[in-house]
Structures are given as C-alpha cells and as structure tokens.
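>>> Curious how this folds, go ahead:
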Amino acid sequence: MRRIAFISDIHSNLEALDSVMKDVEKQSIDEIYCLGDLVGYGPNPNEVVETIRAMNIITVMGNYDDAIGYEKDSCGCAYNPGRETEVGDESISWTIKNTTVENKEFLKKLPHKLSLDIEGVKILLVHGSPINYLIEYVKPSTSAERLRVLVKNVEEDIIINGHTHLIMAKHIYGKTILNPGSVGRTKDGQPGATYLILNVDNGVYWYEFRFVEYDIKTTVEKIIKTGLPIELATVLALGQTFDMGPSKEEKPELKEIPGFKI
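I've put the predicted structure just below:
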C-alpha cells in the first residue's frame, strides 16, 4: 500500500507549511505532491519555495506561480471590483519585488499538469481544471454539466486540483475529483491548514482530509510588519475571504483583525 500526501495553495505562509510538514511526518507518507500556488498573499515567498525545493516535492504550476515567475501584472484571479482587486494587485507587486531571481526561475519551470500511475490507479494533477490548468475554479458548487465536460476526455481515474482553497470530493462519470483545500489560506471558515492523503492498494483507493493548526499570530504579525495589506492577515484570522468593499480611497483604512491585537 502507498500513502501519498497532496498539498496546495501554500501562498508564502511558512508557519502553515512547517506545521503541515510536521503532521505529514507522523502519517507514514511515501510521497508528497503539491498542486501549486507556492507564493502570493503571504510574507515568506522565498522560504516557502526553498522548502519545497529542499524537500524535492514535485509541484505543478499555479496561477500565482505563473504570475510571479513571469512578473505579470495579474494572477488571473476572480477578484471583486474595489478593494479586493487592489489587495490582489498589491500582493502581486510585493511578491514580485521580494522573490529572488533563482526562485522565479524555479516557478517558471513548473509543469502545468502531471500524470501519475500508482499501483494501477492513474492520477491527474492540475492547479485549476483539466481544461484550464491555471485559473478555472472547480468548486463544490460547480454544476454536474460542467464537471462532465471537464472529465469526459480525462484518461486518469482521479483528478486532484487546487486553486479554490476549499476541500472537495466529487464522484462523477466514473471519475473522482479531489481538492486538498489550502495549506496557507483556507476559505472554509476554519482558520488553519488542510491537506489530503490518498491511500492506494493494488488498484483500490480511499482518501482522507486532514486539518492542521498553525501559528497564525506569527504569520499575521509578519504580514503587518512587511507592509502587505492588512486584509490578507484578516483572511487568515477568519479562515475565509470577506467583502473588502470599495477601494481604499473610498473607505476608512482597516485597522482591526478579529481575534488579534495589532
């Protein structure tokens, strides 16, 4: 039997990554794979990339990896107009400036997809979807009709993707679609980190999702100290995104984070 861990959407959150790796060490894991978005939003892009490189964790490219590696103006995310778009733009700009050339080269070389064969079970790894590898959101709310379109030409038995930051398991048209959620920026309302373990035994597979607590306070303090938008810290404290409202020029500056003293 093989036990494989899948992590995703670390987003420069070193405290979350370290805590997840400590939990992985206790689970008798044979291999670790990452579904992308190593960088963006958080305060430690270089340390996260260097941890992934040092541990030889095979990773597919996420939209943020693409944007930072190629120094793009946008990550292609579905931001709401107003302050949320501003925060995304500020995150992109800060991360580009604070990621080394060497780490950007690593991000640029990440594959868009990867196919595995583990004990007779075929697995497709992408960040977004089997059709749009980088930016399509495959959510728990995605319609059965769209899921059918996404899986109909997939040869693999299992599709594992990230991007949404939401844990998901769907079974449709003989395929299984799994999402490990997010290590560094959960959106399900529970502050912490999540990842996926897939067990494979001679063609039979089953899976489990794990939730891991980490030192959110330290990450929040780093975000504030580095000058990243305070809203990014609020998302971590809430464990979900929130309505950031109009642009900064049209509203008072956010000065409080729920549950934290600044």
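>>> C-alpha from now on. contacts and neighbour counts both.
Will do.
>>> can you pull the contacts of G128?
With contact set as Cα atoms under 8 Å, 6 or more residues apart in numbering, G128 has these partners: 62, 134-138, 161-163.
>>> Distance to T219 and secondary structure added to those, as CSV?
CSV is the format used below for the contacts of G128 (distance: Cα to Cα, whole Å; DSSP: H, G, I helix; E, B strand; the rest coil):
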residue, distance to T219, secondary structure
G62, 22, coil
L134, 26, coil
I135, 26, coil
E136, 28, coil
Y137, 26, coil
V138, 28, coil
N161, 25, coil
G162, 22, coil
H163, 21, coil
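>>> Any chance of a ChimeraX selection covering the buried ones in those?
Here is the ChimeraX command that selects only those of those that count as buried (16 or more other Cα atoms under 10 Å):
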select :62,134,135,136,137,138,161,162,163
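>>> would you list the contacts of G128 in CSV and tack on distance to K175?
As requested, the contacts of G128 are arranged in CSV below (distance: Cα to Cα, whole Å):
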residue, distance to K175
G62, 22
L134, 20
I135, 21
E136, 18
Y137, 18
V138, 14
N161, 13
G162, 17
H163, 19
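>>> so who does the spatially closest residue to L35 that is not a sequence neighbour touch?
Sequence neighbours aside, S8 is the residue nearest to L35 in space, at 4.7 Å (criterion: Cα to Cα, 6 or more residues apart in numbering). Contacts were defined as Cα under 8 Å, 6+ apart; by that measure S8 touches 34-38, 162-163, 165, 180-183, 195.
>>> can you do 10 Å?
By Cα atoms under 10 Å, 6 or more residues apart in numbering, the contact set of S8 is 17, 33-38, 59-60, 62, 127, 160-165, 179-185, 193-196.
>>> Mind listing what's buried along stretch 221-234?
Buried positions in stretch 221-234, judged by neighbour count with 16+ other Cα under 10 Å: 221-224, 228-234.
>>> Inside helices: which ones of the residues you listed?
221-224, 230-234 (DSSP state H).
>>> Tell me the one among the residues you listed nearest to D215.
The closest of these to D215 turns out to be E221 (Cα to Cα; 10.4 Å).
>>> Please provide the structure for the following sequence as well, for comparison with the first:
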Amino acid sequence: MRIVFFSDIHGNLEALEAVLKDIESQNIERIYCLGDLVGYGPQPQEVVQRIRDLKIPTIMGNYDDAIGYEKKSCGCAYNPGRETEVGDESLNWSITNTSAAAKEFLRSLPHTLEFEEEGVKFLLVHGSPVDHLLEYIRPDTSSERLQKVLERVKADVVVNGHTHLPMVRWAMGKLVFNDGSVGRPKDGNPKACYLIIDVVQQSISYEFRRVEYDVKSTVEKITEVGLPAELGLVLVLGKGYEMGQSKSKNTIDFKI
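The predicted model follows:
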C-alpha cells in the first residue's frame, strides 16, 4: 500500500497544485491531508474548494479551527511583536476572505483519523496525540516528552503536521512522522514537501518528496491582496522562525 500524507497548505494554491501533479506520477493508492488548509496564504477559499472537490480525507488543523470558528487567535507560538502582528493580520484576512460554506467545511473536519494497512495501525493528528491542534512535536522535542505523548497511543505509526518540519523519530516502539509543509516550509528548503509511506507486509519505507512550484506567483498574490510582505519572504527563504532537517528517503523493517 502506497500512501501520501500532506498538510499545512496555508492558502498556497500554487504549491498544492504542484504537489497534486507530482502525486499523480507516484502510483499512490491513498491520500490523506493533515490540516491547516488556510491561513497565511492568499487563496484560502480556493484551497478549501480543491480539497473538497477531490474528497481527500482531511483532519482539522489549528488554523482550520480558528478560521472555521472565526476565533481571535490561532493558538500559534508566536514571538511578541511583529511576528504576532503578522499572524493576527493573516488570520483576520483569511476569516474575511473565506466563505460561510468553506468555514462550515473546516468546522466539520475531525481531529484525528485512524486506519490499518498491511497489519500496521496509523494515527493521524495535526499537533500531537495529546493536544490534537496545538502541540508542536519537533525534531528536537525531548525523548521524555515524546514518550509521554505516546504512552496511550495504540497505533504503530503516528503522522502529524503543524511544525512544517519534515521528521521521522522512533519512540515507545512507534514511528512518528511529520509530513513537512506543502505551502509554507520552514526547514530552509522553499520547495513544497509531502510524505509517501509504503507498507508491504509490515515493512515500511518512506520518502519526503520536495516539489518545485511558482513561488513568485504566490508572493505576487500575497502583495496583490494586501497581506504582509513578511509572508512572501518566508516562502522565498523556505524558513520561518524554526529550522530543522530530516533524511529524504529511508526504509525501516517494522515487524509487529
């Protein structure tokens, strides 16, 4: 079974379309989206509609929650000052420029998805198994904390998003993946990122795919709609306020 996981599109339709085109060439059997369709980018409405049209199983991210319910905060770990101002401005703009139908769809998204393939149990969350929307599980999250959030998880593989940093870690006899970000990478690589996991007779192989897209077009749209220029700079640099790295491809013999 060849499965795709992607998340954190953040209103970046150019990046989403590039990823969808790349997926078509990968002989994929199932696709899942781990949330944050909206926020930051200039086309939240179009991204929501694209995911709806394709009927991709999707879980809720913190931005989907904040915009769907028209909240005053996304719950992000912003630094005080300009970073907070940009985040708040982006959130308010996205609320204004997302239809009632799109907000209803965002509110309808589940917080988790679970399934089993080839005897391997998967759990999908945006943040962590403990705090589905807001907790960041990063490459540098302590082993003690990782063990704590996994202690009641029955799945063999956990896939999350939220940090925008592609990652794979092993703890408590489980694999923990972060699928990176389609529309707002933060690992120093501006290319869109998504994750492929192959499961064959309880053996797992994985690949983080990096896909070029028209960053310039998205930056121009950010300017045209009046969003802060800093949002475009993050896309050009491929990093925000955090950095991380991960291997691009590997195989793990994972026997239950």
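>>> corresponding residue for K71 of the second structure in the first structure?
When the first structure is aligned by TM-score structural alignment, the residue opposite K71 of the second structure is K72.
>>> neighbours around its match, how many?
14 (other Cα atoms under 10 Å).
>>> I'd like the distance from the spatially closest residue to V219 of the second structure that is not a sequence neighbour to E83 of the second structure, if you could.
Leaving aside its sequence neighbours, V219 of the second structure sits nearest to G232 (Cα to Cα, 6+ apart; 4.8 Å). For G232 of the second structure, the distance to E83 of the second structure equals 13 Å [Cα to Cα, to the nearest Å].
>>> Repeat that for A77 of the second structure.
Remark: distance between A77 of the second structure and E83 of the second structure (Cα to Cα) = 10 Å.
>>> Of these two, which one has the most company?
The neighbour count for A77 of the second structure versus E83, taken as other Cα under 10 Å, is higher for E83 (15 against 11).
>>> check contacts around the more buried one.
Taking Cα under 10 Å, 6+ apart, we find E83 of the second structure in contact with 77, 89, 230, 240-241.
>>> Confirm for me that P180 of the first structure is in contact with I159.
No - shown here, P180 of the first structure and I159 do not form a contact pair, counting by Cα atoms under 10 Å, at 11.3 Å.
>>> Was I right to think S217 of the second structure contacts E14?
Yes - here S217 of the second structure reaches E14: they are 7.6 Å apart, a contact under Cα under 10 Å.
>>> Could you check which of those two is surrounded by more residues?
Neighbour tally, S217 of the second structure and E14, criterion other Cα under 10 Å: the higher count belongs to E14, 21 against 11.
>>> where's that one, which helix or strand?
helix 13-24 (DSSP states H and E).
>>> In the first structure, point out the residues matching that helix.
Aligned by TM-score structural alignment, helix 13-24 of the second structure falls on residues 14-25 of the first structure.
>>> in the stretch 51-200 of the second structure, which spans are helices?
Assigned by DSSP state H, counting those that start in this stretch, the helices in the stretch 51-200 of the second structure fall at 62-68, 82-96, 100-108, 143-150.
>>> how far apart are the last one and its match in the first structure?
Going back to what we said before, that points to helix 143-150 of the second structure. Compared with the first structure after fitting, helix 143-150 of the second structure deviates on average by 0.4 Å (mean Cα distance after the TM-score superposition for the first structure).
>>> and Q49 of the second structure, how many neighbours?
15.
>>> swap in G239 of the first structure?
19.
>>> Need the counterpart of it in the second structure.
Aligned partner of G239 of the first structure by TM-score structural alignment: G238.
>>> who touches its match in this structure?
183-192, 232.
>>> Just the buried ones from these?
Listed as buried from these are 183-192, 232; burial here means 16+ other Cα under 10 Å.
>>> could I get the residues you listed as CSV with distance to L106 of the second structure?
Below are these laid out as CSV (distance: Cα to Cα, whole Å):
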residue, distance to L106 of the second structure
G183, 18
R184, 19
P185, 22
K186, 24
D187, 27
G188, 29
N189, 28
P190, 26
K191, 26
A192, 22
G232, 24
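>>> of all those, which comes closest to E24 of the second structure?
E24 of the second structure lies nearest to A192 out of those, by Cα to Cα, at 15.3 Å.
>>> which non-adjacent residue is nearest the closest one?
Spatial nearest neighbour of A192 of the second structure, chain neighbours left out: V182 (4.4 Å); criterion: Cα to Cα, 6+ apart.
>>> just W93 of the second structure next, same as before
In this structure, W93 of the second structure finds its nearest non-sequential neighbour in L227, 7.7 Å apart by Cα to Cα, 6+ apart.
>>> Neighbours of the residue lying closest to D23 of the first structure once chain neighbours are set aside, how many?
Among residues not flanking D23 of the first structure along the chain, V212 sits closest, at 7.4 Å (Cα to Cα, 6+ apart). Using other Cα under 10 Å, V212 of the first structure has 18 neighbouring residues.
>>> separation between V212 of the first structure and S143 of the first structure?
Applying Cα to Cα to V212 of the first structure and S143 of the first structure gives a distance of 30 Å.
>>> That concludes my questions; thank you for your assistance.
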